[in-house]
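[1] Have a look; sequence and predicted model below, questions after that.
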Amino acid sequence: MMYVGLDYHKRYSVATKMGEDGEVLEQVRLLNDAPCLLEFLSGLPPDTKIALEATGSWYWFYELLEDRGTELHLAHPLRTRAIAEARIKTDRVDSRILAHLLRTDLLPAAYIPPRAVRDVRETLRYRASLISLRTQVKNKVHAILSKNGIRPRYKDLFGKGSLRQLRALELRPAYAEELRGYLRLAEALQRLIAEVDARVEEIAKDDPRAMLLTTIPGIGYYSALLITSEIGDIGRFPSARKLCSYAGLVPRVRSSGGRTHYGPITKQGSKYLRWIMVELSPHFVRGSSRMERLYRRVCLRHGKNTARVAVAREMLKVIYYMLRDERPFYED
C-alpha cells in the first residue's frame, strides 16, 4: 500500500509518496489544474490512501478525487500538531509528515460532509454574504444621511416608507447620485435575498430534521437548515457536550496542581453554528421559561453576553437530544 501526503495550496501542491515501511519514495510539485493532478493520480496504485489538510480550497480537489473513487483523508489543521510544531516548516516537510501520520494511523481526521450537505451549506453561506452586503449598503446610506444632518424616521431603512422618504430627499448632486446608486443596489440585494429565501424554504421543507427544529420557538427555515447542515450526522457526536465543543461554546479549561480554572469559550469548531445559536438565544429566552430562568441567573452574576452564550449552549444540548431521538421540542 502507498500513502500520499499532499500539502495543498491555491496554485500548486507538493506530494510525498511513502511506502508501508515509511520510506519516502518520491516528492513532486504539482500544478493545481485537473489534467496535471489526474495524471499524477493515474500513476498511483489502486489502494493508495491520500492525506490532505483541511485548508480553504480543499473542496475542489476533494471532489476531483471523490468522483474518481480515491480514498482521501482530511486532516484537522489545528490538531495536526506535528506540522504546527515542526522546527523546519516547508511544503516538502509538511507533505511528508501528513503521509507519515496517515501511515501510522495518527492523522487527526476532520469531518467531511456529504456533497448534498456541502451544497446546502453553500446556499446558506451565499445568503449570509448577501445579508452582509445589504448591511454594508445600509451603513453607506446612514453615512450619507449623517453628512447631511438627516435622521431617518423609520427603523427599517429599506422598508417601503423609508424608501419613499429617501427618494424624496433633495441633496447636492454628489450626494444625490451616491444615494440613488446605493438604493438601486439595495433593491437588487433584496430581490436576490428573496430568491434564496424561497430556495432555503424549499430545501428545509424536504428535510425532516430541519422541520423538527422549527418546533423550537424562534427557529425558522433558515436557522433550522443552518443548524442541521453544520451538525451533519448527529451520530458522530457521542454526547451533547461534544456537540457544544464542536460549536466552540464550551469554556477553556486549565488544570494544574489540583486547581482548575475555567476561561472564556474556545471559539473553535463551526463558527456558523456558534453564531446562529448565540443569535437565536433571545428567542429561546422568550420561548422557554427554563431558558429564561437560566438567562436571568447567569446575567446577574456574569452579565448579558455570558448569559446569551449559556442559553445558546443549553439549547444546543436540547437540539442534540431532539435530533438523536427524533422528537419535537417540548417544554420540560
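    Right, received. Where do you want to start? Numbering: from 1, shown residues only.
[2] from here on, contacts and neighbour counts on C-alpha atoms
    Will do.
[3] Show me where the stretch 1-150 of the chain has its strands.
    Using DSSP state E, counting those that start in this stretch, the strands of the stretch 1-150 of the chain run over residues 3-8, 12-18, 24-31, 49-53, 71-75.
[4] again, but for the stretch 201-332 of the chain
    Under DSSP E, counting those that start in this stretch, the stretch 201-332 of the chain gives strands at 251-256, 259-265.
[5] Give me the residue at the spatial middle of the protein.
    Nearest to the geometric centre of the chain sits residue 272, at 4.1 Å (CA atoms, centre = their mean).
[6] how close does that one get to residue 225?
    In this structure, residue 272 and residue 225 are 12 Å apart, going by CA to CA, to the nearest Å.
[7] swap in residue 12?
    35 Å.
[8] Please give me every residue in contact with the nearest residue to residue 98 once chain neighbours are set aside.
    Excluding its sequence neighbours, the residue lying closest to residue 98 (CA to CA, 6 or more residues apart in numbering) is residue 5, at 4.7 Å. Residues near residue 5 by CA atoms under 8 Å, 6 or more residues apart in numbering: 15-17, 50-52, 94-100, 102.
[9] Spit out the contact partners of the residue nearest to the centre of the chain.
    Taking CA under 8 Å, 6+ apart as the criterion, residue 272 is in contact with 226, 230.
[10] Check whether residue 184 sits in a helix, strand or coil.
    Secondary structure assignment for residue 184 (DSSP: H, G, I helix; E, B strand; the rest coil): helix.
[11] any idea how far it lies from residue 178?
    Residue 184 is 10 Å from residue 178, by CA to CA.
[12] Pipe the strands of the stretch 201-332 of the chain into TSV and attach distance to residue 209 and mean neighbour count per row.
    Shown next, in TSV, are these (distance: least, CA to CA, whole Å; neighbours: other CA atoms under 10 Å):
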stretch	distance to residue 209	mean neighbour count
strand 251-256	28	11
strand 259-265	27	11
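[13] Let me have those in a markdown table, extended by distance to residue 153.
    Below are those laid out as a markdown table (distance: least, CA to CA, whole Å):
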| stretch | distance to residue 153 |
| --- | --- |
| strand 251-256 | 42 |
| strand 259-265 | 39 |
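[14] another one to put next to it:
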Amino acid sequence: MAFEKISVIGLDLAKNVFQLHAVDEAGDVIIRRQLRRNQLLQFFEHLPRCLVGMEACSTSHYWARELVRLGFEVKLMPPAYVKPYVKRGKNDAADAEAICEAVTRPTMRFVPVKSCERQALLMQHKTRDLLVRQRTALINALRGHLAEFGIVTSQGRLGLRAAIEALSAAQEFLPEPSWQPFEHIRKQLEELTHKIAELDRIILRWCRNEAAARRLMTIPGVGFLTAAAIAASVGDATEFKSGRQFAAWLGLTPRQNSSGGKERLGRISKQGDRTIRRLLVVGATAVVRRARLDAASFPWIARLLDRKPAKLVSVAIANKTARIAWAILRRRENYRFATA
C-alpha cells in the first residue's frame, strides 16, 4: 500500500475538523485528507509509525501524548516558526503542508510535550492569574464607586484596606440602593482573596516536593510562583542548547534589525511564555529595589542603574535570571552567590 511509504506527517489541529498532509522520503505527497475529531486516532492506528509535526497550541499537548502512545514521534513547533513555510493562500491544506515541511528542517526549534501533571500545575497558574485579574477589576470598581460619593483612597493593598474601612464607616451616610452592590463587591473580594491564597498554598507545596523548583528558588528574584512555572513549563532543560536560547524562548532577548554589518538591537521580542516572562520581570524589579537600598551587595546592578532606567534594568536582570535558571536546571545545582 502507498501508506507504507509515509515518512513525515503534518497535522493541522482544530476543534472538530483536522487536516492531514503526509509525504514519503522523497517529499512526494501520499495523503491529503480531512478528518473529524472522532476519526483521528482510529485513522492513525492504520498508518506506519513515523514523524508527526504539529503547531503548539492549547490542545496540541493532548494529541501529542495520544500519538506517542501509538508509537509515533511527535514534534511541536511554535506557529510563528511555521508561518514562513506557507506558500500562498492560507487554508487548512496549506497549513498542514507547511507543518509537514517545517518539521523536517534541521534548524527548527521545537516545544517540549508537556505531561498531564505539568499541564495541571500550569492550569493552577492560569486560574490564579484569572482570579487576580478579577480581583483587580473589583478593586477598581469599588474605588470608582466610592469616589462617586466623595470617598477617595490610595492604590495598593493599604488603599484597599482603607477603602473597605471607609465603606464600613460611611455605611449609614450612603444611599440605601448602594448598600447591596457594595456588599456584593466586598464579599466577592473576600472570596477571591481566599481562593488565590489556597492556590498559592497548593503551588508552594508542589515546589517543596519538586527538586528542580527548590533549586530555582535559590536564585535572587525567583519565588515559588516563578520557580513552579519554569519547572512545569521546561521539564527537560536539554531541549535548549544554551541559556540565551532559553531566554529567547521566553521573549527576553532584543529583536534584531541588523544589515550590512551594522548591528541594531531593539526592544525584547516578547515571543514566548508571557506568564514566566512577567514573573521574571516582577522578581527582577524586586531585586532592583533591594539593590537601591544595598548597592554594595549588587554592584553591577548599581552601576547599571546609574546609566539606564530602572525598567530597562529590570528586563536585563530578568534576562540574566532566565539564563541562570537554565544553567541550574541543566547542571542540577543550587545558585551560588558571587564571593567577590
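    Good, I have the coordinates. Since the model is a prediction, treat every value here as computed from it, not as a measurement.
[15] How close are the two chains, by TM-score?
    Overlay of the two chains. TM-score (TM-score structural alignment, normalised by the length of the first structure): 0.86; 328 aligned residues with a CA RMSD of 2.8 Å.
[16] Check the strands of the stretch 1-150 of the first structure for me and report the most buried one.
    strand 3-8 (a mean of 27; mean count of other CA atoms under 10 Å).
[17] any idea whether the counterpart of residue 196 of the second structure in the first structure is helix, strand or coil?
    Using TM-score structural alignment, the partner of residue 196 of the second structure in the first structure is residue 193. Three-state assignment for residue 193 of the first structure (three-state DSSP): helix.
[18] you'd agree residue 193 of the first structure is up against residue 130?
    Yes. Counting by CA atoms under 8 Å, residue 193 of the first structure touches residue 130, with 6.6 Å between them.
[19] thinking again about what came up before, the residue nearest to the centre of the first structure -> the second structure?
    Residue 272 of the first structure maps onto residue 275 in the second structure, by TM-score structural alignment.
[20] ok, that match to residue 257 of the second structure distance?
    Going from residue 275 of the second structure to residue 257 of the second structure by CA to CA gives 26 Å.
[21] what does residue 328 of the second structure give?
    Counting by CA to CA - residue 328 of the second structure and residue 257 of the second structure are separated by 31 Å.
[22] next one: residue 217 of the second structure
    Going from residue 217 of the second structure to residue 257 of the second structure by CA to CA gives 35 Å.
[23] for residue 185 of the second structure, same thing?
    49 Å.
[24] What strand or helix carries residue 174 of the second structure?
    Per DSSP states H and E: residue 174 of the second structure is located in neither a helix nor a strand.
[25] OK, contacts around it?
    Residue 174 of the second structure sits in contact with residue 149, where contact means CA under 8 Å, 6+ apart.
[26] now for residue 172 of the first structure: what does it line up with in the second structure?
    In the second structure, residue 172 of the first structure lands on residue 175 (TM-score structural alignment).
[27] residue contacts, its match?
    Residue 175 of the second structure makes contact with no residue, according to CA under 8 Å, 6+ apart.
[28] Show me where the first structure has its helices.
    Per DSSP state H, the first structure carries helices over the ranges 34-42, 58-68, 81-84, 91-103, 115-147, 160-167, 173-205, 208-213, 221-231, 240-246, 271-287, 289-302, 304-325.
[29] Buried residues, the third one. List them.
    Right, the one you point to is helix 81-84 of the first structure. residue 83 (16 or more other CA atoms under 10 Å).
[30] Point out the other helices and strands that it packs with.
    Contact here means 3 or more CA pairs under 8 Å, 6 or more residues apart in numbering; DSSP states H and E; on that basis helix 81-84 of the first structure packs against helix 91-103.
[31] Average separation of the helix it packs on from the aligned part of the second structure, please.
    For helix 91-103 of the first structure, the mean distance to aligned residues of the second structure following superposition is 2.5 Å (mean CA distance after the TM-score superposition for the first structure).
[32] what's next to that helix, contact-wise?
    3-7, 14-18, 20, 22, 24, 27, 49-53, 82-83, 107.
[33] if you set the cut-off to 7 Å instead, what comes out?
    3-7, 14-16, 18, 20, 22, 51, 83, 107 (CA atoms under 7 Å, 6 or more residues apart in numbering).
[34] what does stretch 115-131 of the second structure give?
    Contacts of stretch 115-131 of the second structure (CA under 7 Å, 6+ apart): 192, 196, 199, 229, 232.
[35] Tell me which residues touch the nearest residue to residue 277 of the second structure once chain neighbours are set aside, please.
    Take residue 277 of the second structure and drop its neighbours on the chain: the residue closest to it by CA to CA, 6+ apart is residue 250, 6.0 Å away. Residue 250 of the second structure is in contact with 271-273, 277, counting by CA under 7 Å, 6+ apart.
[36] and the residues you listed, which are buried?
    Counted by 16+ other CA under 10 Å, these give 272, 277 as buried.
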